[in-house]
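Engineer: Pasting a predicted model and its sequence here:
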Amino acid sequence: MSSLAMLASITAHAADTMYVAGFGGSVEAAFRDKIIPAFEAKAGIKVVYVPGNSTDTLAKLQAQKGKQEISVAIIDDAPMSVAVDAGLCEKLEEGSNSKNVYPSARRPGGQAIGLGYGATGLVYNTQVFAKNGWAPPTSWKDLEDKRYAGKMVIPPISNGFGLLALIMEARLNGGSENNIDPGFAVMKRIAPGVLSWEPSPGKMAEMLQTGEAAVGVWGNGRVRTLVAQGAPVKFVYPREGALVILSEVCPVKGAPQPQQAQAFIQHLLSPEMQAIFTEATGLGPVNKETKLAPALAADVVYGPDNVARLVKTDTKVINANRAAWTARWNREVER
């Protein structure tokens, strides 16, 4: 059934209320002001948005298993793997918009699908680099450059960006998620030059903005926000690739309004709603038909060339090993 036919079939249930869980902040505002009203007008159903981070939403789904209240859940890829493995997500029905989603945004099995692309790469302070006559960083290997000793900031392994940096270093040095030793070897070499393993996004932004830190590892969305505030920083897609952070959405298994949930996800994947989601989040659109204004397109993961530069990770292996890696990190790297 097409998404339009699906919408038509559910219009009679105007008194129903459907709960959608997703991120807070500017994302919540975009959903309340633009994304949800457009769906309600077509579907004749009331939609209530439940804000929270991915961990919060996953915990709610786990606690409500068998008596779900949330019908659509928006979660980042690693916790989404936990949700799918726990049987919390229903299989997504293919529709007119999901068929235009890039292959790399599709989850095997089809119980969830990407909603927006983020990239983890390098960030640097342009003024500090210009003052020192340094060329901009271009490679993950630049993190080992002795010139940056004491001027480098990287989030810890408890933060997704630090974890992805560890995995990328493993991959570039003969390892992988299944052989993390080479990654730890590189991070131990890097550690003496790290000014701070900074977990706070606010503190990290301050260090990069003031030039206390000259270079680091961060997400393109975080850097985009900092640039908008006037900070002299720039995001770099390393030549070896930037690691993807994929926000995903799933129809919740056993939840009320299952057909409306399927239709809402197709609505989210439409080119128009993808553009709104990108503007609110800084996450690049997964629907290849989405059109963005040039200024916004230059700021996010957009188009087949940029999507092809993203490196996917095995979230199932990461989830299984994260506790052991964290203990090892605390012993060997961040001492």
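Structural biologist: Okay, I see it.
Engineer: use CA for all of it now, contacts and neighbours both
Structural biologist: Noted.
Engineer: after whichever helix or strand residue 185 is part of comes which helix or strand?
Structural biologist: Here residue 185, judged by DSSP states H and E, is contained in helix 181-190. Following helix 181-190 in sequence order, the next helix or strand is strand 194-197 (DSSP H and E).
Engineer: What are the contacting residues of the helix holding residue 185?
Structural biologist: With CA atoms under 8 Å, 6 or more residues apart in numbering as the test, helix 181-190 has contacts from 143-144, 166-171, 173-175, 329, 332-333.
Engineer: Next up, a structure to set beside the first:
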Amino acid sequence: MMFARLSIAVSALTIAAVTSASAETVTLTAYSGIFQEHYTKAVIEPFMKKYPDITVQFYGMPNSAQMLGTLRAQKSSPQIDVAILDVSVAKAGTDEGLFDKVDESVSANVKDLYPNAHAEGVAGVGVTFDNLVIIYNTDQVKTAPTSWNSLWDKQYEGKVIIQAAPDIQGTTFTIISNKLAGGGDYKTDVSAGIAKIGELAPGVQTWDPKPDVYAPIANGQAALGIGWNARAQIYSGTSGGKLGVALPQEGSGFQINTINLVKNAPESDAAKKFIDYALSPEAQAAFTGEMFYAPTNSKTVIAPDALKRTAADDMDKMIDIDWLAVAKVRDGITEQWRRRIIPLSR
């Protein structure tokens, strides 16, 4: 009897050891804060339910630059398997040999991605699209703005807030303003856009809103501003509708977050499964419904209530922004802001 019990105990320990040995942990680095909260709920938790032998550990960081710095520091001995970061930063990481190519050998879903989810010279692929919108205080702005030109409306002088370049919001706003002003190719000349923003400058309350662009709009400190759609939609809900969100009729520009496979990742096979899942219509629809990023997979079916809160139905209105080309002229754009826009503020 004692021998039988001992055999059962040994067998149980053996099974536990085998199970522990087969379990894998994928370390994902991506944006901390509300992105982490909603991505965990919509994508990571369902993935772990589907693959119970794989645990995903979220290593949140505030921005893509910090993620890149961490990946550089770990290059000789990576601790991170998957990174979600801005496309221009992903290009720098690719150039430095930090990532392996994400293609159809990693995920069959790659073939179904929208063309602008693929950036030349970037190992990863687009996993989310976000777009610039007008945000407004619904007590002060009774009718939702329909045009970017609303920001120049004299009745809102001193009540407009905008995040200046080099922040990507300011850079994107420059490209949009250049189009509004009838300017040429933004990759070579944004002088028309700079001049147009210069006309707005005297009425801008601040070029560096704190703690972000959303809170001052929601609490009524400012009436109008610009922000990213996904976060704006979330804050619209948490503000009790005090923060309104509008996609102007002239369209907008996408910011692209890419998903990247770290070269020599410690859990490469499990990481590929996670990337495949993250790019699937299932996961893309879930995250769109959770945080209102537009999906990058063209086969994603979005619930109607979520669809109207994204730019997924307005792809034809999006300015085709080549962020890799913009990266080469970003310093020049920033310098023009410093010389020709900021000094015009009151």
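Structural biologist: That came in fine, so what should we check first? Only a predicted model underlies this, so the values are computations on that prediction, with no experimental measurement involved.
Engineer: What does the TM-score come to for these two?
Structural biologist: A TM-score of 0.84 describes the superposed chains when it is computed by TM-score structural alignment, normalised by the length of the first structure; 318 aligned residues with a CA RMSD of 2.6 Å.
Engineer: Between the contacts of helix 181-190 of the first structure, which sits nearest residue 207 of the first structure?
Structural biologist: Proximity of those to residue 207 of the first structure (CA to CA) peaks at residue 143, which lies at 16.9 Å.
Engineer: Give me the aligned partner of that closest one over in the second structure.
Structural biologist: Using TM-score structural alignment as the criterion, residue 143 of the first structure maps onto residue 151 of the second structure.
Engineer: what kind of secondary structure is that match in?
Structural biologist: What DSSP: H, G, I helix; E, B strand; the rest coil gives for residue 151 of the second structure is helix.
Engineer: From the contacts of helix 181-190 of the first structure, list the buried ones, please.
Structural biologist: Taking 16 or more other CA atoms under 10 Å as the criterion, what is buried in these is 143-144, 166-171, 175, 329, 333.
Engineer: In a markdown table, list those residues along with secondary structure.
Structural biologist: Listed next are these as a markdown table, based on three-state DSSP:
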| residue | secondary structure |
| --- | --- |
| 143 | helix |
| 144 | helix |
| 166 | helix |
| 167 | helix |
| 168 | helix |
| 169 | helix |
| 170 | helix |
| 171 | helix |
| 175 | coil |
| 329 | helix |
| 333 | coil |
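Engineer: Can you tell me which of these lies closest to residue 300 of the first structure?
Structural biologist: Distances from residue 300 of the first structure to those, taken as CA to CA, are shortest for residue 168 (20.6 Å).
Engineer: For residue 39 of the second structure, see how far away the alignment partner in the second structure of that closest one is.
Structural biologist: Superposed on the second structure with TM-score structural alignment, residue 168 of the first structure falls opposite residue 176. According to CA to CA, to the nearest Å, residue 176 of the second structure stands 29 Å off from residue 39 of the second structure.
Engineer: do residue 214 of the second structure as well
Structural biologist: Per CA to CA, residue 214 of the second structure is found 20 Å from residue 39 of the second structure.
Engineer: So between the two, which is more surrounded?
Structural biologist: A count of neighbours by other CA atoms under 10 Å puts residue 214 above the other of residue 214 of the second structure and residue 39, at 27 against 22.
Engineer: and the equivalent of residue 31 of the second structure over in the first structure, what is it in contact with?
Structural biologist: The pairwise alignment with the first structure assigns residue 31 of the second structure to residue 23, based on TM-score structural alignment. Contacts for residue 23 of the first structure (CA under 8 Å, 6+ apart) come out as 51-54, 74-75.
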